[in-house]
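> Sequence plus predicted model, see below.
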Amino acid sequence: MEMENGNQMSEQVPTSRSSVVANVQEMVRRSTSYVPENYITNQDDRPNCSPVSSDVPVIDLSLLDGRNEEELKKLDLACKHWGFFQVTNHGVAEEILNNMKDTTSSFFKLPFEDKKKKLEYWPTNPPKLKDAIETYSSEVNRVAKSLLGHLSLSMGMEKEALLAMHKEVMQSLRVNYYPTCSMPDRVLGASLHSDTSSITILMQDDDITGLHIRHDGGAVTNKTTARISSASFIMPYHDVEIEPLDQMVDPQNPLKIYKKIKYGDYLKESLKEKLEGKAHTMKAKLETV
C-alpha cells in the first residue's frame, strides 16, 4: 500500500525475489506448513549463518553528540568493517517506538478486505496510524541527520558536509510484515543485498530473530512468530550528483573507480536488477575499470 511521502506498508511472503504478495497472511492462515516452491531459496543462495549478534558494533549517539573521540573511532571502524551498527541513546522516546510498533501491527491484523482498500494517501484504520508514522519518521529524520554529521567527521570533513551534499534529505519508510514460515532455514525474507540509500535506519521487533548481516563472508523468516520491521531510507534528492569524495581517493593513486552520476539515475538503474549483494554499484563503475 503506497502512502504519503514515500511511505509503504507491505505484507511479504518470504522470497529470494523480494516480491510483494497482497494476500500473504491469507495464504498462511489457510496453511501454516505449505510454502510455494518458487519461494524456496537455492542452497547456494542461502547465507552461512553464525550467531554474531553480540559482536555487532554498538554506537552511543549521546557520546557522539558530546564529541567523544573514542566513540567516533568506533563509528569509523563499524562502517569500515561491518557497514552496520546498533544505535543506543538516540533520544527517540520509548512511547513513540511502541506506538509505531503497535499501530502498524494493528494494521496488519485487519481483515484482508480492509487492508486491500486503496485510498489516495493514508488508510483510515487504524485511526492513529498516520500520526504514529509521522511522529516516528520525524524522530528518525533527526537521528539520521545527526549520524550523517558524525559520519562526515569520521571521514575528515566538516560536520555539515554530507548533509549539504544531499541538498535536502529525502526519507522513505517501508514497513514489512514477515509471516511465520515452516521452513525458516530454506526461505529468505529478502535476498542478500545492500541498500541504495545513504543510510538505512531499521527498527524491528526486539525479541524476534530475522535479520542477517553479512560479515567476513558469512535471521531469516521465523518459524513460530511473525515479524514486523520498519526501514527508513535516507537519501539525497534525485538530481544530486554523486561521485567518490576527494577525501576517499588515495592521493598516491588518484584513479577513480566510480563515475559521477545523478542519484535518481543511479537509483533507477539499480531497481532494474535483482537485489543481489552490491551488484547495483556496478551501474556507477567506470567502464575502463
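Perfect, I can see it now.
> from here on, contacts and neighbour counts on C-alpha atoms
OK.
> quick one: His90 is in a strand?
No. Counting by DSSP: H, G, I helix; E, B strand; the rest coil, His90 is not found in a strand; it is coil.
> The structure to be compared is supplied as follows:
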Amino acid sequence: MRFGLQVLNHGIDDGLIAEVMAVAREFFRLPAEEKAKLYSDDPTRKIRLSTSFNVRKETVHNWRDYLRLHCHPLDQFVPDWPSNPPDFKETISSYCREVRALGFRLYAAISESLGLEASYMEQTLGEQEQHMAVNFYPPCPEPELTYGLPAHTDPNALTILLMDQDVAGLQVLHAGRWVAVNPRPGALVVNIGDQLQALSNGQYRSVWHRAVVNSDRERLSVASFLCPCSGVVLGPARKLVTDETPAVYRSYTYDEYYKKFWSRNLDQEHCLELFRT
C-alpha cells in the first residue's frame, strides 16, 4: 500500500490553514537581508533558511528556498524561530500542535490495518521529533532544466503536506508514471515515509514524489515531518515476520539511517536498499 493521498475531514481548522499559508508567504516576501540572517547550509542546524536540498553535495541545484524549523518540544525551539512576521511564531506553533495530533491518529489507523495494537507505531517510534520545511518555489525562467525537488522518498516516518491551493507542483509516481497532485481546498497530503515502510515489513511503501516548477507563478508548501527518536531501534514488527514473509530489512537506529540519507544525493536509489537483510 502506498500513500500520497489528499485527506479531507482531518480536523484542522480551515482558518488556521489559511493563516499558515499567509504567514509563510509573508516571511518569504521579507527583504533578502532580513532572511539572510537565518541562512545556513549545515543540515544539522535545527533552524535555518537554505536552498536546494543539500548544496554541499549537489552538482545541479534545485529551484527552491526553504525555512527548516524543529518543532518538538515547542518551548525549546520556538524562541529561536523568526520574529518577523510578528504572528509567525503563534500561527506556526498552533499548526504544529494540530499536525502532531493528526499524525498520531494516523499511526493508530495504520497500526490496526496491519493487525497490530493501535499504539504500536507511536510507541515503537519513541519520543518523536517533529520538524517542518516551509518551501518557496519562485518562478523559474527555464523550468524544464530543473526541479523544485527531484524524485525522492522521505526518510522519516510520516509527512503531512499543506499545499498552495492556487498552484500545482507536486507529482507522485504511480504505476510507473508521474501523476500531478492537483490541490483540493482544505486538503492535506499524507505521505508514508521510509520508516513506516520498514516497520510494516514493506506492506506500506514510502511514496516517490517530486516538485516541479513553472515559469510564471511562485508556489508555497508546508511539509510537516514526524520522525523517530534518533536512538530508537527500527525494523519490521515481529508479528509481521513469518516463514512466508521473512524480514525485508535489518534492524538499525534512526540516527544511522538519517546520516546515510544526508550523505547521498536526493535522487539516488532508495536509501532503504542499504538496510535490506
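Perfect, I can see it now. Being a predicted model, the structure only gives us computed values, none of them experimental.
> Quick check: TM-score for this pair?
Remark: TM-score between the superposed chains equals 0.70 [TM-score structural alignment, normalised by the length of structure 2]; 205 aligned residues with a CA RMSD of 1.7 Å.
> Show me the helices in structure 2, by range?
Remark: helices assigned in structure 2 by DSSP state H are 14-28, 32-35, 74-77, 88-113, 120-124, 194-199, 254-262.
> In structure 1, what stretch matches the fourth one?
It refers to helix 88-113 of structure 2. Using TM-score structural alignment, helix 88-113 of structure 2 lines up with residues 129-154 of structure 1.
> Same list (the helices of structure 2) but as TSV, adding distance to Cys229 of structure 2 and mean neighbour count.
Output for these, formatted as TSV (distance: least, CA to CA, whole Å; neighbours: other CA atoms under 10 Å):
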stretch	distance to Cys229 of structure 2	mean neighbour count
helix 14-28	26	17
helix 32-35	30	12
helix 74-77	16	12
helix 88-113	14	17
helix 120-124	9	17
helix 194-199	11	25
helix 254-262	7	16
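> Among the ones you listed, which comes closest to Leu240 of structure 2?
helix 194-199 (8.8 Å; CA to CA).
> corresponding residues in structure 1 for that closest one?
Counting by TM-score structural alignment, helix 194-199 of structure 2 sits on no residues of structure 1.
> ok, Ile110 of structure 2 - contacts?
Ala118, Met121 (CA atoms under 8 Å, 6 or more residues apart in numbering).
> Look up how far Asp166 of structure 2 lies from it.
Going from Ile110 of structure 2 to Asp166 of structure 2 by CA to CA, to the nearest Å gives 31 Å.
> From start to finish, how long is stretch 198-215 of structure 2 in a straight line?
With CA to CA, one end of stretch 198-215 of structure 2 sits 38 Å from the other.
> among the helices of structure 2, which is nearest Arg276 of structure 2?
Closest among those, using CA to CA: helix 194-199, at 9.4 Å.
> Distance from that closest one to the middle of the chain?
14 Å (CA atoms, centre = their mean, to the nearest Å).
> Show me the strands in the stretch 101-250 of structure 1, by range?
Taking DSSP state E, counting those that start in this stretch as the test, the strands found in the stretch 101-250 of structure 1 are 170-178, 199-204, 227-235, 241-242.
> With mean neighbour count added, can I get those in JSON lines?
As requested, these are arranged in JSON lines below (neighbours: other CA atoms under 10 Å):
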{"stretch": "strand 170-178", "mean neighbour count": "21"}
{"stretch": "strand 199-204", "mean neighbour count": "17"}
{"stretch": "strand 227-235", "mean neighbour count": "21"}
{"stretch": "strand 241-242", "mean neighbour count": "18"}
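> For Glu134 of structure 1, which of those is the nearest?
Comparing the strands of the stretch 101-250 of structure 1 by CA to CA, strand 170-178 comes nearest, at 10.1 Å.
> what span of structure 2 lines up against that closest one?
The aligned range for strand 170-178 of structure 1 is 129-137, by TM-score structural alignment.
> what about the matching stretch, how far off from structure 1?
Compared with structure 1 after fitting, stretch 129-137 of structure 2 deviates on average by 0.7 Å (mean CA distance after the TM-score superposition for structure 1).
> neighbouring contacts of that stretch?
24, 28, 63-73, 100, 148, 213, 218-229.
> Which element, helix or strand, includes Val28 of structure 1?
Here Val28 of structure 1 sits within helix 24-30, counting by DSSP states H and E.
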